[in-house]
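1. sequence first, predicted model second:
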Amino acid sequence: MSPSRNDPTAASPRAGAVVTVILASLSMLGPFTIDTVFPAFARIGEQFGADSTAMQQVTSLYMLAFAVMSVFHGPLSDALGRKPVMIAGLVGYVLASIGCALAPNLAVLLVMRTLQGTFAGAATIVSRVVVRDMFAGPQAHKMMSRIMMIFSIAPAIAPVAGGLLLQVGEWPIIFWATAIYGALAMVAVIVLLPETHPAAARSPLRVGAVLRSIGRVGRHPAMIRLALVTAFAMGGQFLYIAAAPIIVVDLFGLGEQDFWVLFVPIITGMLIGAWLSGRLADKVSRTRLVDAALLLAVGAGVLNVVLMLIHPHLPLAMVAPALLSCAIAVAFPVIQLEILDTFPDHRGAAASLGTLASLGFNALLAGVIAPLVTASLLTVALTAASFVLIGTVLWTMHRRAGRRT
């Protein structure tokens, strides 16, 4: 596959590597913002007089705002270009991070976290569209997989980094660190990242045009099916991430420096899965690859339930979640490309709406479902397996609908 006419990496492999690292760093912003603060939950709760359920809202409100605003970031990038939207989002993210660091009480912290989520999606979501602007076919699949491999490191190092920062200072230091991260990402976008959506290809910047674009994409049956597949399949894995403070501290009985016990196996599975997805990009068709990945995910979910019935303790407690993460990482780049390729003239809107369902569901997981299903490791395993099974059924329905069409 030859590079597209907008591919600024065609002249230099080194330039391509730089763009890959920048896009991966932008993709890491979301999970890094979620997971870095986990080790500080106990300290924040103690200072502000908040219990574990109230502290879950620190994650839930961030993700809810991320989900709601994700509807608009992509369509705005279709009209304004990719770089202006990412830069504006990063400016807002840095300011919101500083607001979190200076929060005098839980109410202000929750408002600032909501603003963090409002702006963070601009960089995270639009960076996926940039990949498809620049590459096509198996090359786009390989690039998305490479980015996911780098992105996968974020949930593993973020809580570890948060724990290390707590050894240096109190919990606000974590938000100062995320502000610095956002500022560095903004400089990289301004200086090093090319604009991949030329003015001639942009849609009109009118409220009516943006809303029509969102409506056209959002009503499409294929979009609805693929968005729900992503939400439920990813939900089986994300449940462990959203409930990490409860699982690590309450169910595993560990401390604020021990989040690696949960995240390292999950992220190792994601790295392996993303690597496999890229390796198989030009050897196996997209649909067959997702078929096999989701079948493996269902098997991992069932194995998880069985192991938690037999021996609900470490290290067995993390065997099946690692396998589940591997399977989801194989499927995720493919499903994202399926969504973008369904709407080649409205990729920004497709990226936004394709993300909305999973983000909204993840916010529900963090704020409502996680506290309800974390009574034991078995209830967590049963819930995760149910989500993956629903996602697989939805994918099967999508495949059958595609054949009929």
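-> Okay, I see it.
2. rest of the way, CA atoms for contacts and neighbours
-> Fine.
3. where along the stretch 301-405 of the chain do the helices fall?
-> 319-342, 347-364, 370-373, 377-404 (DSSP state H, counting those that start in this stretch).
4. can you tell me how far the closest residue to R399 other than its chain neighbours sits from P344?
-> Once its chain neighbours are removed from consideration, R399 has its nearest residue in T287; the separation is 7.9 Å (Cα to Cα, 6 or more residues apart in numbering). Here the distance between T287 and P344 works out to 19 Å (Cα to Cα, to the nearest Å).
5. look at these two and report which has more neighbours.
-> T287 (15 against 12; other Cα atoms under 10 Å).
6. host element of that one?
-> Secondary structure here is read from DSSP states H and E; on that basis T287 sits in helix 286-310.
7. buried ones in that helix?
-> For helix 286-310, a neighbour-count test (16 or more other Cα atoms under 10 Å) marks 286, 289-291, 293-308 as buried.
8. list the helices and strands it packs on?
-> Here helix 286-310 is seen to pack against helix 319-342, helix 377-404 when contacts are counted using 3 or more Cα pairs under 8 Å, 6 or more residues apart in numbering; DSSP states H and E.
9. try it against this one:
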Amino acid sequence: MLPVISREFGVGPARAGLTVSAVVLAVAAASSFYGPLADALGRRRVMAGATALLALATLACAFAPSFSVLLVLRAMQGVLVPGVTAVSVAYAGDRFRNADLPAVVGGIIAASVVGGLAGRVLSGAITANAGWRAAFVAFAIVTLAAALALARGLAPATGAPVIGWASATRGMLGHLRDPRLLGAYLVGASLFFGWIGIFTYLPYHLAGAPWHLTTGQISAVYLVYAAGVVASPIAGRLAGRIPPRRLIGIGLVVEALGMLAALAGSLPLAIAGLLVLVLGTFTAQAVAPGFVNVTARTAKGGASALYLTFYYVGGTLGSAVPGLALHAAGWPGVVATCVAGVGVGFVANWLLCGRPPRGRAPV
């Protein structure tokens, strides 16, 4: 879709890419707002309302008269997305037992992978046949249907006490003083830092020597994302038998090993490394949000929102810092930077997430 937008508005690839960056930055900036809001107003109301407004913002993108307006509307989409993503895990925590929560969160993560893959495929197909504006109309219709499903299909979260905005905000900020939650937030940041870093700069590696892959061939490599659909629910179920912190550590190690394998001079081996990277990433990502929800005793919406904030801040850094490494040291520099980022998450999980609350053993 980006090349088509570039041609229509007469902007270069870098400026067209701002339509993606605007969403990511807005998600990172707005995520912490939704935690207290959901704690104060209720999870279902916030999720349904944000999704309905997201449908309107998406539809408005289809009628953007200029690139600047499109950029503003994309940022509005980013502001609204955390109304679902930052609240859904907290809602699940209210509706399901702690023992069942990891499997439920794994299912949520798997669904997000399916949605991401479907969005990439469908946006390209619709744009090729009917234009990029038609793609936004189609996604607006789907999003509106989701809003109606949330409003009608979700039961009230009976386990969530509704608290005032001020109390909810204080509760959210108080989570930063809990070393276990702070460690989990750093894990989230490191996961997305490494993920975004590798997959943002991968095309430069694959398009260059010795492989010189075409754009279509590079796009096919990204099908390794689909492994996340398998890894997420499996990791969620395993979290009921393996301590979550241990499973997060395993996922981080596997992710780093996959990155190192992506240095291979053999294309099949490098792709296998990317597959391992995906499995490791989604193993940890399927477990970490549930760990946050179970660990937070109060203001669970705020706890989940902070996780998402750190997650997207890590992704924002991951889209920029490895680029400097690419310029300085090529693909090995990108991999080294991303492995170092994942290492930060491993250390945080090891040193911080294992600190027990008073009177309890480590998780």
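-> All right, it came through fine. What you are looking at is a predicted structure, and each value in this text was computed from that prediction instead of being measured.
10. coming back round to it: pick the most deeply packed of the helices and strands packed on helix 286-310 of structure 1.
-> With neighbours defined by mean count of other Cα atoms under 10 Å, none of those is more surrounded on average than helix 319-342, at a mean of 24.
11. report the mean deviation for that one after fitting onto structure 2.
-> Between helix 319-342 of structure 1 and its aligned partner residues in structure 2, the average distance after superposition works out to 1.4 Å, using mean Cα distance after the TM-score superposition for structure 1.
12. against structure 2, where does that helix fall?
-> Residues 272-295 of structure 2 are where helix 319-342 of structure 1 lands when matched by TM-score structural alignment.
13. likewise stretch 168-179 of structure 1?
-> Against structure 2, the aligned range for stretch 168-179 of structure 1 is residues 129-140 (TM-score structural alignment).
14. so what touches that stretch?
-> 1, 4-5, 54-56, 58-59, 61-63, 122-123, 126-127 (Cα atoms under 8 Å, 6 or more residues apart in numbering).
15. got a winner among those residues for most neighbours?
-> Once you tally neighbours by other Cα under 10 Å, T58 ends up highest among these, having 26 neighbours.
16. corresponding residue for it in structure 1?
-> Superposed on structure 1 with TM-score structural alignment, T58 of structure 2 falls opposite S97.
17. quick one: contacts for that match?
-> Under the criterion of Cα under 8 Å, 6+ apart, the contact list for S97 of structure 1 reads 112-113, 116, 175-176, 178-179.
18. about what we covered before: now the helices and strands packed on helix 286-310 of structure 1 in a markdown table, with distance to A222 of structure 1?
-> Conversion of these to a markdown table gives the following (distance: least, Cα to Cα, whole Å):
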| stretch | distance to A222 of structure 1 |
| --- | --- |
| helix 319-342 | 8 |
| helix 377-404 | 7 |
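19. which one of those helices lies nearest to G235 of structure 1?
-> helix 377-404 (6.2 Å; Cα to Cα).
20. tell me what that closest one is packed against?
-> Here helix 377-404 of structure 1 is seen to pack against helix 221-242, helix 286-310, helix 370-373 when contacts are counted using 3+ Cα pairs under 8 Å, 6+ apart.
21. give the contact list for A281 of structure 1.
-> Neighbouring residues of A281 of structure 1 by Cα under 8 Å, 6+ apart: 138-139, 141-142.
22. one more: I248 of structure 2?
-> Shown in contact with I248 of structure 2 (Cα under 8 Å, 6+ apart): 283-285, 287-288, 349.
23. just those residues now: which is nearest L176 of structure 2?
-> Distances from these to L176 of structure 2 were compared by Cα to Cα; the smallest belongs to N349, at 14.9 Å.
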